[in-house]
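My questions concern the predicted model and sequence given below.
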Amino acid sequence: MTKLRESDAVQRRESGRSGDFLEVLARAIRVMEAMGAGASAMSISDVARLTDLPKPSVRRVLHTLRDLGYAESVGRAFRLTPKVVRLAASFLGANGHARILQEACDRLSEQTGQSSLVAVLDGDQILVIAYALPESLMAPFRGIGSRIPAIASAAGRVLMAALAPGDLAALMARIEQSSALRDLGGDMAQVKAQIHAAREQGYSTSDDEYVIGWRTFACPLYRYDGELFGAISLNCKKRADLDEVTFQNLAAQCAQAASDLQPLLV
């Protein structure tokens, strides 16, 4: 077994984690998250650098994932396999959420002729867990599993607006310290104002923001007991017939879809 580095041992002690904390599982999760963040195939050195884990630990994790079918070898590199979707299915399928959410997106897209999605907040990004796109549209979205910067999306601002003040402040501090805001060419004061507006209005919109040529409406998606589940978003292709009245009508249909879903999310 790879010996725990002194720096890791100190971090573990300072984290206040219980004695039941399983380091090897935490490392495996870090490796899988790193591999799912971009490149299709990564070397042991690449993964070790991204995760700040020792190469021997990364090698053991990758070979274990390969033996279990969650990763495969590509020359001297590794990449995740579709089997990892089973892990997400455990989250979505526990109460039939995957089917319910996908059917709702399909129905909304069919009614409006636009793209729709459901997303949850995952750190400083939103994670798409249901997605529908009419055959008549072409969109630059990758569908289920896609990640989008929360501050650059209407759905992300809706979800951030629902955070407790302390949690939101901590998240904003992390975003400000990262390169995300700079990479997007954003302004922190403007982002905060947009999040405040989303909280006051109960929805958020975007126009030519993360993807040029699209206008988006997003609103919160609540469980049957009033607890926030995620956000539902309608992404409208900008064209001559998408005037303000039409957009507001489409937004109302999205909001109605959220209302219809609430009693089904148990």
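Received it, and whenever you're ready, just let me know what you need.

For the rest of this, base every contact and every neighbour count on C-alpha atoms.
Noted.

what about residue 219, which SS state?
Following DSSP: H, G, I helix; E, B strand; the rest coil, we place residue 219 in the strand state.

Surely it and residue 157 touch.
No - with contact defined as CA atoms under 8 Å, residue 219 does not reach residue 157; the gap is 9.4 Å.

Now the common contact residues for these two.
By CA atoms under 8 Å, 6 or more residues apart in numbering, residue 219 and residue 157 have these common neighbours: residue 204.

Give the residue from these two that has the larger number of neighbours.
residue 157 (31 against 28; other CA atoms under 10 Å).

wait, isn't that one in contact with residue 148?
No - using CA under 8 Å as the test, residue 157 is too far from residue 148 to be in contact (11.4 Å).

number of nearby residues for residue 226?
The local packing of residue 226 (other CA under 10 Å) involves 11 other residues.

Wasn't it part of a helix?
No - in this structure, residue 226 is coil, not part of a helix, as judged by three-state DSSP.

residues contacting it?
Not one residue lies near residue 226 by CA under 8 Å, 6+ apart.

Which residues belonging to the helix or strand harbouring residue 13 are considered buried?
Using DSSP states H and E, residue 13 sits within helix 6-15. Using 16 or more other CA atoms under 10 Å as the test for burial, helix 6-15 gives no buried residues.

Packing partners of that helix?
Packing partners of helix 6-15 (3 or more CA pairs under 8 Å, 6 or more residues apart in numbering; DSSP states H and E): none among the helices and strands.

where's that helix relative to the chain centroid, distance-wise?
On the basis of CA atoms, centre = their mean, to the nearest Å, helix 6-15 sits 29 Å off its chain's mean C-alpha point.

go on, stretch 56-75?
Centre to centre, stretch against its chain (CA atoms, centre = their mean), the figure for stretch 56-75 is 25 Å.

Next, the buried residues of that stretch.
Residues 57-63, 65-66, 70-73 are the ones in stretch 56-75 that count as buried (16+ other CA under 10 Å).

Select from those every entry located in helices.
Counting by DSSP state H, the part of those found in helices is 57-63, 65-66.

As TSV, these with distance to residue 118 would be great.
Output for these, formatted as TSV (distance: CA to CA, whole Å):
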residue	distance to residue 118
57	36
58	33
59	35
60	36
61	32
62	31
63	34
65	29
66	31
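
and of the residues you listed, the nearest to residue 176?
Proximity to residue 176 was ranked across those by CA to CA; first place goes to residue 58, at 30.0 Å.

Next one for the comparison:
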Amino acid sequence: MPPSAERNPTPQGAQAAPAAPGPAASGGVQSLERAFGLLERMADAGGEVGLSELSATSGLPLPTIHRLMRTLVSCGYVRQQPNRRYALGPRLIRLGESAARLLGTWARPSLARLVEETGETANMALLDGDEVVYVAQVPSRHSMRMFTEVGRRVLPHSTGVGKALLSHTPDEQVRALLARTGMPAATEKTITTPEAFLDALAQVRESGYATDDNEQEIGVRCIAVSVPDSPTAAAISISGPAGRVTDAATDKFVPLLHEVAADLAQALARSGEGQ
């Protein structure tokens, strides 16, 4: 959790790869399903892949993949690199930013409930490529509170939400992500080795929640849980001064976080059905 303390209140505005695609669902378009599937596999691989990698993970024949990628390149959603590998294209940014804003809007009532019942700042974050991006926040009403700008991007290894987001990702994928991002220390308590981070993820799976204990900023503690069955990897958290977000407070806050996360998952599902 990467907040900074604010003394004067300010108004606040890896999962396993799916099976090879079969026939399109009733009323669907198979080529669209395949194209979006390839984009998701590119994102899972860090945003850049070769055709042979896509063929191995998708089960599609190379000629089909090549045809779909040519179409995505012509539309600006994929670009071909000088090394002939394919990377996610800049046109996806506008779509992602708009979707993230909507997701943040849908999440605010749930975050407001967390603030009402815990007194601490509540956040929602997504895993976007190798980074954590904050898409919604409702601030605490305390004069000493935590503030994280919506849209801020951070590395996952030093944040509670990052641990929650990666807790069910296979170890080899986590290691690959950490190799790409590095593990810079934000404080003396930041986890800076892959082995220690994987141990922390095992603790998250065992306990059902993640913590950032002075790892992003000294004096700040964060408690986070993943949002179950979210259409994209998402987590919610509460954060505050370590003197308030104590072990005793954690015991009370964790069940509430899980309850709110489950309610939010249902709200997101309803929003998807309405599209």
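Arrived safely. No experiment lies behind these values; they were computed from the predicted model shown.

Quick check: TM-score for this pair?
Aligned and superposed, the two chains score 0.61 in TM-score terms (TM-score structural alignment, normalised by the length of the first structure); 192 aligned residues with a CA RMSD of 3.2 Å.

how about the helices of the stretch 1-150 of the second structure, start to end?
Listed in chain order, the helices found in the stretch 1-150 of the second structure under DSSP state H, counting those that start in this stretch are 30-44, 51-58, 62-75, 91-118.

Quick one: work out the angle between the shortest one and helix 30-44.
Counting by axes from the mean of the first three to the mean of the last three CA atoms, to 10 degrees, helix 51-58 of the second structure lies at 110 degrees to helix 30-44.

Can you point out the buried residues in helix 51-58 of the second structure?
Within helix 51-58 of the second structure, the residues scored as buried using 16+ other CA under 10 Å are 51, 54-55, 58.

and that helix, what other elements does it pack with?
Judged by 3+ CA pairs under 8 Å, 6+ apart, helix 51-58 of the second structure is in contact with helix 30-44, helix 62-75.

Tell me the residue in the second structure aligned with residue 147 of the first structure.
With TM-score structural alignment defining the correspondence, residue 147 of the first structure maps onto residue 153 in the second structure.

For that match, which non-adjacent residue is closest in space?
Closest residue in space to residue 153 of the second structure, ignoring its immediate chain neighbours: residue 133 at 4.5 Å, by CA to CA, 6 or more residues apart in numbering.

you'd agree the one you found is up against residue 152?
Yes - here residue 133 of the second structure reaches residue 152: they are 5.6 Å apart, a contact under CA under 8 Å.

whereabouts in the second structure does stretch 115-129 of the first structure align?
Counting by TM-score structural alignment, stretch 115-129 of the first structure corresponds to residues 121-135.

still on that earlier bit, I'd like to know which of the helices and strands packed on helix 51-58 of the second structure lies nearest to residue 184 of the second structure.
With respect to residue 184 of the second structure, and counting by CA to CA, the nearest of those is helix 30-44 at 22.3 Å.

Which one of residue 133 and residue 152 of the second structure is surrounded by more residues?
Between residue 133 of the second structure and residue 152, counting by other CA under 10 Å, residue 133 is the more crowded of the two (24 against 13).

ok, that one - contacts?
By CA under 8 Å, 6+ apart, the contact list for residue 133 of the second structure reads 125-127, 150-154.

Which member of those residues is positioned nearest residue 35 of the second structure?
residue 127 (21.0 Å).

quick one, what contacts the closest one?
Going by CA under 8 Å, 6+ apart, residue 127 of the second structure touches 133, 162, 165, 232-234.

farthest pair in these?
The largest separation in the contacts of residue 127 of the second structure, counting by CA to CA, is between 162 and 232 at 13.8 Å.

More neighbours: which of those two?
Between residue 162 of the second structure and residue 232, counting by other CA under 10 Å, residue 162 is the more crowded of the two (30 against 11).

Tell me which residues touch the closest residue in space to residue 39 of the second structure that isn't next to it in sequence, please.
Using CA to CA, 6+ apart and skipping residues adjacent in sequence, the residue nearest residue 39 of the second structure is residue 88, 7.4 Å away. Applying CA under 8 Å, 6+ apart to residue 88 of the second structure gives the contacts 39, 42-43, 47-48, 77-79.

Please pull up the equivalent of residue 212 of the first structure in the second structure.
Under the alignment (TM-score structural alignment), residue 212 of the first structure maps onto residue 218 of the second structure.

and what of residue 232 of the first structure?
In the second structure, residue 232 of the first structure lands on residue 236 (TM-score structural alignment).

moving C-terminal of whichever strand or helix holds its match, what's the next helix or strand?
Per DSSP H and E: residue 236 of the second structure is located in strand 234-241. Scanning forward in sequence from strand 234-241 of the second structure by DSSP H and E, the next helix or strand is helix 247-273.

how much does that next one deviate in direction from strand 234-241?
Using the same axes, to 10 degrees: helix 247-273 of the second structure against strand 234-241 is 150 degrees.

May I see the buried residues of helix 247-273 of the second structure?
Buried residues in helix 247-273 of the second structure, defined by neighbour count with 16+ other CA under 10 Å: 250, 253-254, 256-258, 260-268.

sorry, back to before: contact partners for the match of residue 232 of the first structure?
Residue 236 of the second structure touches 111, 122-125, 161, 224-227, 257, 261, counting by CA under 8 Å, 6+ apart.
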